[in-house]
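K.L.:
below is the sequence, then the predicted model.
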Amino acid sequence: MSKTVELLGAQADYYLAHECKTIDKSLIYAPGPDAIDRIWLDSDRNPQTLNSIAALYDHGRLAGTGYVSILPVDQGIEHSAGASFAPNPVYFDPENIVKLAIEGGCNAVASTYGVLGAVARKYAHKIPFVVKINHNELLTYPNTYDQVMFGTIKEAWDMGAVAVGATIYFGSEESRRQIVDVAKAFAYAHELGMATILWCYLRNNGFKKDGTDYHAAADLTGQANHLGVTIQADIVKQKLPTNNGGFKAIKFGRTSDKVYTELSSDHPIDLCRYQVANGYMGRVGLINSGGESHGAGDLQEAVITAVVNKRAGGMGLISGRKAFQKPMNEGVKLLNAIQDVYLDPSITLA
């Protein structure tokens, strides 16, 4: 019995034996060792950007597979340093963040200008850097759903980053300005030869209706992904879908009944497959976020998310709090368990 099957326990068949009968797997551009030649070679990305994408693909335990495992630690800004690092104060030190990514066998480490800049000369050549270029922050009162630039694309390039990451809060009052800001930044990043990753998150209190939260609905997050690939993200990051029917419940925008009857079901893999489809059928890879730490159940939750992502056609996981809010050896164990899902040839496209 594989470790993944053991961790899934009684839920193993539900996740591993599921057959997707919504969007057929033959339509998906699945990750693989030949992903750059098969998917990206005909695009407008310049040779240096392709080289940067290759650098992300070819590092860590998943090197050469087309899948990625990224450690993201921008929570010191996004959720406050106290809330993020109090469970494990060693991560106030940027070097320990990078060390965790290296020890954990990650493809890359994603963090702020300050974190990565503090140790760039020592580590930029040892693990690919992804500089998160914009952030929300929690000292403006009352808090708003906005993301503002914290530095320049040239700064990220100068510190040796192979990619930049950004967030857009789709649905927020400021989202249209964020789209313009990030589109311009991504265009310059591509000009310099860096890859781009977009956090395609939703933020609007109106996305909660009759006691149900639709911020992670497959239809709404799928459309956020579709907007993200439109401004030429090379990878989109999204929360794993927890429900569907956001457009219908909130009664805005446009959708089709087929989204809910033919193109998805209530199975997590089918819901995630719809997210993948909105990234040009997987041409732009989908990485799902690992979510907050819940303690004892983190390992199983992380493995389930990885299985759903992989079988849906996604290209990996970006998991932070579940890893760094633990002692380093436990964080490494969790990251390795995620990577084991993508290294297991028996876990296939549904």
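P.N.:
Cool, the structure landed. Numbers count the residues shown, from 1 in each chain.
K.L.:
every contact and neighbour count from this point should use C-alpha atoms.
P.N.:
Noted.
K.L.:
quick check, central residue of this protein?
P.N.:
residue 237 (3.0 Å; Cα atoms, centre = their mean).
K.L.:
looks like residue 115 contacts residue 91 (just checking).
P.N.:
No - counting by Cα atoms under 8 Å, residue 115 does not reach residue 91; the two are 10.3 Å apart.
K.L.:
what helix or strand is residue 186 on?
P.N.:
helix 175-192 (DSSP states H and E).
K.L.:
okay, buried residues for stretch 231-243 please.
P.N.:
Using 16 or more other Cα atoms under 10 Å as the burial criterion, the residues of stretch 231-243 that qualify are 231-243.
K.L.:
which residues touch it?
P.N.:
179, 183, 186-187, 195-201, 214, 216-218, 221, 225, 228-229, 266, 268, 271-272, 279, 284-291, 305, 318 (Cα atoms under 8 Å, 6 or more residues apart in numbering).
K.L.:
second structure follows, compare the two:
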Amino acid sequence: MRISEAVQRVLNNYGGERPGVKANLARLLMHGRTGGSGKLVILPVDQGFEHGPGRSFSVNPAAYDPHYHFELAIEAGLSALAAPLGLLTAGADRFAGALPLILKANNADNLSDDRDQAVTAGVRDALQLGCSAIGYTIYPGCDRQYEMFEEVREGIAEARDHGLAVVVWAYPRGRHLGKDDETALDVVAYGAQIAAQLGAHIIKVKPPSAVIAQAEARPAYEGMDLSGLATRVRHVMQAAFAGRRIVVFSGGPAKDVTALYDEIAAIRDGGGHGSIVGRNSFQRPFGEARDMLGRIIDIHLSQAGGQGP
């Protein structure tokens, strides 16, 4: 397989990295309909663990079946499927080699109000499943953030030693952050910076709002027009080592497709590397979800202003 120029430019941002890690990054970036473009569109399915099966799958009962998500990601031509150990184990054998997998190695549940994540899988599991990457969530701002940072840093070091790429879900939250603060521009950018500093190769964040939550940070944003999402995305990319780290943006709760497509276009225009879309995908019927993901891919492959790939 010849690595495209666009993907090679992305890989060049990881100078000094282990060859195995860069090979797995290339595997992700060269797969699916976005393959070779330097963009990623990923299906994450950790919501059954994080939010509960009823909230996640009852609206589309077919999604209770782990194989449904493998088939959706494959049919839609996605870059990868990301999920916890159990879901991947249920399908990795049958769908071996069909698409890259990302093992979500720490998780939390909605039955507890504790702002923490338990380590539920490890590098050995990822290797046995044939994964290209392993993923961790961090909660910058929570009371246990430093314990999380240490756990994740240890996992990142082990993953790199074995040639796995690492995805970090950077979700600021905690008793000092209000709900609106969690997606504030300065807070989202801070989370992206922390993930990059911990050694993440791919960073997942939520689309940032125009809110500036930290009083101490407000002078840094004076005079910046924050009204457009593309501008805010561009700033988050700056925080991720001036765009030298891959940043993908979450789709969030299911929403009207027009609003979703507008959001995806703004992420593209701001220089984001792609999208990681879960509930907006699998909570829709298979055909509708496949077509919607296809449209998301088309947007990421198009040029700003709606021009073709």
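P.N.:
All right, it came through fine. From a predicted model like this one, the values you see are computed outputs, not experimental measurements.
K.L.:
matching residues in structure 2 for the helix holding residue 186 of structure 1?
P.N.:
Using TM-score structural alignment, helix 175-192 of structure 1 lines up with residues 145-162 of structure 2.
K.L.:
touching stretch 160-180 of structure 2 from outside, list them.
P.N.:
18-22, 24-25, 115, 123, 131-143, 156, 159, 182-183, 187-188, 191-192, 195, 199-206, 211.
K.L.:
just give me the match in structure 2 for residue 266 of structure 1.
P.N.:
Looks like residue 266 of structure 1 aligns to residue 227 there (TM-score structural alignment).
K.L.:
OK, contacts around its match?
P.N.:
residue 210.
K.L.:
surely it is within a helix?
P.N.:
No - read with DSSP: H, G, I helix; E, B strand; the rest coil, residue 227 of structure 2 is coil and lies in no helix.
K.L.:
how close does residue 226 of structure 1 get to residue 132 of structure 1?
P.N.:
For residue 226 of structure 1, the distance to residue 132 of structure 1 equals 21 Å [Cα to Cα, to the nearest Å].
K.L.:
swap in residue 124 of structure 1?
P.N.:
From residue 124 of structure 1 to residue 132 of structure 1 the distance is 15 Å (Cα to Cα).
K.L.:
which of those two has more neighbours?
P.N.:
Each of residue 124 of structure 1 and residue 132 has its neighbours counted (other Cα atoms under 10 Å); residue 132 has more, 29 against 19.
K.L.:
isn't the more buried one up against residue 114?
P.N.:
No - using Cα under 8 Å as the test, residue 132 of structure 1 is too far from residue 114 to be in contact (9.9 Å).
K.L.:
give me the contacts around the helix or strand where residue 14 of structure 1 lies.
P.N.:
Following DSSP H and E, the helix or strand that holds residue 14 of structure 1 is helix 12-16. Residues outside helix 12-16 of structure 1 that contact it (Cα under 8 Å, 6+ apart) are 5, 269, 304, 307-308, 347.
K.L.:
can you do 6 Å?
P.N.:
For helix 12-16 of structure 1, the surrounding residues in contact (Cα atoms under 6 Å, 6 or more residues apart in numbering) are residue 5.
K.L.:
where does it end up in structure 2?
P.N.:
Under TM-score structural alignment, helix 12-16 of structure 1 corresponds to no residues of structure 2.
K.L.:
in structure 2, what range does whatever helix or strand comes next after that helix match?
P.N.:
Reading on from helix 12-16 of structure 1 to the C-terminus, the next helix or strand found by DSSP H and E is helix 35. Using TM-score structural alignment, helix 35 of structure 1 lines up with residues 9 of structure 2.
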